[in-house]
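>>> Build the 3D model from these lines:
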Amino acid sequence: MGQWWQSTEDKDGNIQQRLAGDAPAYYIVDKQTLKGAFYAIENDFLGGERLENPLALEDGCYTTCLDPGELSDQLEKALRSDRLSEQLRKHLTKVQADITENDNNYILYAKLKQR
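Below is the predicted model of the structure:
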């Protein structure tokens, strides 16, 4: 399908745009200099998997909420990756084994770092 600009209007009538489509892009703007840059969030714990839809990006931390099925799917995908250390692979296997579909949602809270 590709990408397109999605426009919305906030309660004050300001137009907000974001790039939408198959490869979503997020950007951040420095309020002082008004310079911006695109960014992507990758989870080292899940083998470099890109994370979408953060609940919050605050004070250098990332927070999101995942359904047990979603988390299990992400763990399964990460375990197929060859980018994991053996120790991390064992830990993720144990975490995945402990997840049941009747669990409450899981909150992922992680510190952000720059490459």
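>>> switch to C-alpha atoms for all contacts and neighbour counts from now on
Fine.
>>> give me the number of residues near Leu51?
Applying other CA atoms under 10 Å, we find 14 other residues in the vicinity of Leu51.
>>> what's the distance between it and Asn43?
7 Å (CA to CA, to the nearest Å).
>>> hang on, Tyr106 packs against Thr63?
No. Taking CA atoms under 8 Å as the definition, Tyr106 is not a contact partner of Thr63, at 10.5 Å.
>>> Proceed likewise with the subsequent sequence, for comparison:
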Amino acid sequence: MAKLGFIGLGIMGKPMAEHLLAAGYTVYVCDLLSEPVKELCSKGAVACSCCKEIAQESDVIFIMVPDTPDVEAVLFGGGGVAEGIRPGSIVVDMSSISPIATKEFARKLGALG
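So this is what the prediction gives:
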């Protein structure tokens, strides 16, 4: 079974991660706030200290953060997904952001291998 990473545990992200846990997946989680991370860890999730760690541990990485700059920071900022992503990993961005930015982010990630 694939190992899943979930970045962004707000109103939408936390319930999604809970459903993945309930389905039996190993879910690695990261959020700016500690409370949703603690709550999900009590249900079996594994806490990660940064987005890079999520990428190192996960086969599929889900991102659910508010806006384009947030997605860019998660992917390419210090300790971001791009620093830890493995070849063959899948990134699923579920944020409501600019499609132009999404295509550019996908291009940059694809160039990493």
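>>> TM between them?
In this superposition the chains share a TM-score of 0.28, using TM-score structural alignment, normalised by the length of the second structure; 51 aligned residues with a CA RMSD of 4.4 Å.
>>> hang on, Leu79 of the first structure is in a helix, isn't it?
Yes. The assignment for Leu79 of the first structure by DSSP: H, G, I helix; E, B strand; the rest coil puts it in a helix.
>>> For Gln17 of the first structure, see how far away it is.
36 Å.
>>> Equivalent analysis for Ala110 of the first structure, please.
Note on Ala110 of the first structure: its distance to Gln17 of the first structure, by CA to CA, is 27 Å.
>>> what does Cys65 of the first structure give?
Noted for Cys65 of the first structure: a distance of 24 Å to Gln17 of the first structure, by CA to CA.
>>> Which one's more surrounded, the two?
The residue with more neighbours, out of Cys65 of the first structure and Gln17, is Cys65; 16 against 12, by other CA under 10 Å.
>>> For that one, which non-adjacent residue is closest in space?
Ile107 (4.5 Å; CA to CA, 6 or more residues apart in numbering).
>>> Assumed that neighbour was part of a strand.
Yes. With three-state DSSP as the criterion, Ile107 of the first structure is part of a strand.
>>> Can you get me a residue count around it?
Ile107 of the first structure, neighbours per other CA under 10 Å, totals 13.
>>> Kindly report the same for Glu104 of the second structure.
12.
>>> And for the one 5 residues further on?
Residue crowding around Leu109 of the second structure was assessed by other CA under 10 Å; the count is 17.
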